[in-house]
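**Q** All I have is the shape, not the residue letters:
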């Protein structure tokens, strides 16, 4: 992606540039990318912004602007989040223009059903892949060799992030993409969202997903992960190699599920899961603790 300058967005949503600088992508402090332009609306995060080697530019209020490190680009706005969303939306338009200039690279051995929809630009599909009827592959998606995408599955569409754009609550457009590793198989009607600010949502080699799985923006899934039906893996979650996500499990955004961990059927996971651990329940806790508590409850029953 090309570099931008704060001065390109002068006046947008009331934005006033104090110190011009270049940045690569809009993002948040938690975004694992370099040369970020981030919003700052609270003094609680000022130290983190100033100490980050990933941040290149800051959009903040007049009251907070004096505390921003002089090495950083600086713009002020009455509502930093709204101004940041507007800048992000403009960057997304520029990214779409870049993608439109990238021709598809689809290996001749790939088997693509006539009923599938492949975007006319910005898509890579490797050797011996299969794309089933009704599947949708959006720009910015790369599918490596020997992967199977079954009917109705959508890869590379937008995820659920909202902001104020043009004064209205809108879905914020995504700038990143999706990378599906080799020998991945996604059954019918899965949905994989593209990454929000840059980089890729990633599904690792030999990972398999059952029907109706949702993988949100910026999720990083390792190798040989098993994802059962109706699982929701929310944004920025990292799932380690050989993990197991049971049917209808929900994984809160930004968590780490360790390698070889097991999330039981219907679990609602709100904390990181250690490698090799098993968690159960709503909210999910250690499987052993859950069973012990369940035994006490049953003893209490008349």
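**A** Okay, I see it. None of the values given here were measured: they were computed from a predicted structure. Numbering: from 1, shown residues only.
**Q** From here on, just use CA atoms for contacts and neighbour counts.
**A** Noted.
**Q** Determine the number of other residues adjacent to residue 95.
**A** Per other CA atoms under 10 Å, the neighbour tally for residue 95 reads 18.
**Q** which secondary structure elements does the host helix or strand of it contact?
**A** Per DSSP states H and E: residue 95 is located in helix 80-100. Where contact means 3 or more CA pairs under 8 Å, 6 or more residues apart in numbering; DSSP states H and E, helix 80-100 is packed against strand 25-26, strand 36-40, strand 55-60, strand 162-165.
**Q** cutoff 10 Å now
**A** Secondary-structure packing of helix 80-100 (3 or more CA pairs under 10 Å, 6 or more residues apart in numbering; DSSP states H and E): strand 25-26, strand 36-40, strand 55-60, strand 162-165, strand 168-171.
**Q** what would those look like in CSV with mean neighbour count?
**A** Formatted as CSV, the helices and strands packed on helix 80-100 follow (neighbours: other CA atoms under 10 Å):
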stretch, mean neighbour count
strand 25-26, 29
strand 36-40, 26
strand 55-60, 27
strand 162-165, 17
strand 168-171, 12
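**Q** Quick one, which of those gets closest to residue 47.
**A** With respect to residue 47, and counting by CA to CA, the nearest of these is strand 36-40 at 10.8 Å.
**Q** which strands and helices sit next to the closest one?
**A** Strand 36-40 packs on strand 22-23, strand 25-26, helix 46-51, strand 55-60, strand 73-76, helix 80-100, going by 3+ CA pairs under 10 Å, 6+ apart.
**Q** tell me the most buried of the ones you listed?
**A** strand 25-26 (a mean of 29; mean count of other CA atoms under 10 Å).
**Q** and that strand, how far out from the chain's middle?
**A** Remark: strand 25-26 is offset 14 Å from the chain centroid, using CA atoms, centre = their mean, to the nearest Å.
**Q** one more structure, for comparison:
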């Protein structure tokens, strides 16, 4: 049996691994599945069609899998899917998806989600991201692996944030943020390459040199965006270890929906 506090309310139809811990006064609905080693803190509410992987920790007072804050939602059987080894701090709200996209809000693994973070419907969060206190992601936002979103930052619906990007404190993010970049201010501006993050993740000098060149082409060359993209594509082969980073940038720019911060 799962380790369920006697004051918790767990629907008999919920599927909890025997190692799951459920704290006092938590509420878990009938369509919830929770994997091994996960910890549901006191007063958390986990509802909807929510699937939680292994070794996640939810601190007290979070709302997980509530219906989306979308006036068009009509009770459709949409989902919230959460991976493994995530930390979700106090008072977070993670909502179900809608049929406007694939019907799933999806959060990857090894993410650090701090207090009062809001993850709206149809958001996709990769792996090893950091969402600092009070960060708010509107519907359909995509956040790439290793990205960091600063405290009290608001992200407009449909915005994409690239892998390894860093958004500073209290950012107003209304356009897509390319991979590897540091942005901050209001209005938001691209400042530099996220060198601190890349060094922490073991990027070599050769790779970071190519990423710096991509930054210069996007932000220091005065080239129109289409020409900057062509110049970035021409970097392929100049440093083979960075070809994957170039591909990440080109894929992101090709899929940008709201224009990039520039």
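**A** In hand now; what should we look at? Because the structure is a prediction, the values reported are computed rather than measured.
**Q** So after superposing, what's the score?
**A** In this superposition the chains share a TM-score of 0.66, using TM-score structural alignment, normalised by the length of the second structure; 179 aligned residues with a CA RMSD of 1.5 Å.
**Q** With distance to residue 246 of the first structure added, can I get the helices and strands packed on strand 36-40 of the first structure in CSV?
**A** Formatted as CSV, these follow (distance: least, CA to CA, whole Å):
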stretch, distance to residue 246 of the first structure
strand 22-23, 40
strand 25-26, 34
helix 46-51, 36
strand 55-60, 37
strand 73-76, 45
helix 80-100, 35
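**Q** Next up, the contacts around the equivalent of residue 92 of the second structure over in the first structure.
**A** Under the alignment (TM-score structural alignment), residue 92 of the second structure pairs with residue 190 in the first structure. By CA atoms under 10 Å, 6 or more residues apart in numbering, the contact list for residue 190 of the first structure reads 135, 149-155, 209-215, 229-231.
**Q** what's stretch 270-278 of the first structure aligned against in the second structure?
**A** Under the alignment (TM-score structural alignment), stretch 270-278 of the first structure falls on residues 174-182 in the second structure.
**Q** Ok, stretch 216-223 of the first structure next?
**A** Residue span in the second structure matched to stretch 216-223 of the first structure, by TM-score structural alignment: 120-127.
**Q** now the end-to-end length of that stretch.
**A** With CA to CA, to the nearest Å as the measure, the ends of stretch 120-127 of the second structure fall 17 Å from one another.
**Q** which element is the equivalent of residue 164 of the second structure over in the first structure on?
**A** Using TM-score structural alignment, the equivalent of residue 164 of the second structure in the first structure is residue 260. For residue 260 of the first structure, there is no host helix or strand (DSSP H and E).
**Q** burial measure for residue 260 of the first structure, as a count.
**A** There are 19 residues near residue 260 of the first structure, going by other CA under 10 Å.
**Q** now swap in residue 169 of the second structure and tell me
**A** Residue 169 of the second structure has 18 neighbouring residues, counting by other CA under 10 Å.
**Q** just residue 61 of the second structure next, same as before
**A** By other CA under 10 Å, 21 other residues sit near residue 61 of the second structure.
**Q** Might you report the residue contacts of it?
**A** When contacts are counted by CA under 10 Å, 6+ apart, residue 61 of the second structure touches 25-26, 40-45, 89-93, 115-116.
**Q** which residues sit in contact with the residue nearest the centre of the second structure?
**A** Geometric centre of the second structure, nearest residue: residue 125, 2.8 Å, by CA atoms, centre = their mean. Counting by CA under 10 Å, 6+ apart, residue 125 of the second structure touches 82, 105-109, 111, 119, 141-147, 161.
**Q** picking up where we left off before, what is the distance between the match of stretch 216-223 of the first structure and the centre of its chain?
**A** 5 Å.
**Q** residues of it that come out buried?
**A** For stretch 120-127 of the second structure, the neighbour count (16 or more other CA atoms under 10 Å) marks 120-127 as buried.
**Q** would you list these in a markdown table and tack on secondary structure?
**A** Converted to a markdown table, those look like this (DSSP: H, G, I helix; E, B strand; the rest coil):
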| residue | secondary structure |
| --- | --- |
| 120 | coil |
| 121 | coil |
| 122 | coil |
| 123 | coil |
| 124 | strand |
| 125 | strand |
| 126 | coil |
| 127 | coil |
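**Q** and of the residues you listed, the nearest to residue 153 of the second structure?
**A** Residue 153 of the second structure lies nearest to residue 120 out of those, by CA to CA, at 14.0 Å.
**Q** Against residue 51 of the first structure, how distant is the match of residue 92 of the second structure?
**A** Noted for residue 190 of the first structure: a distance of 39 Å to residue 51 of the first structure, by CA to CA.
**Q** of the contacts of residue 125 of the second structure, which stay in contact in the first structure?
**A** With both residues aligned by TM-score structural alignment, their matches' CA atoms under 10 Å, the contacts of the contacts of residue 125 of the second structure that the first structure also has are 82, 105-109, 111, 119, 141-147, 161.
**Q** Restricted to helices, list the residues you listed.
**A** Residues of these located in helices (DSSP state H): none.
**Q** Could you pick out which of the residues you listed are located in strands?
**A** 82, 105-107, 119, 142-143, 161 (DSSP state E).
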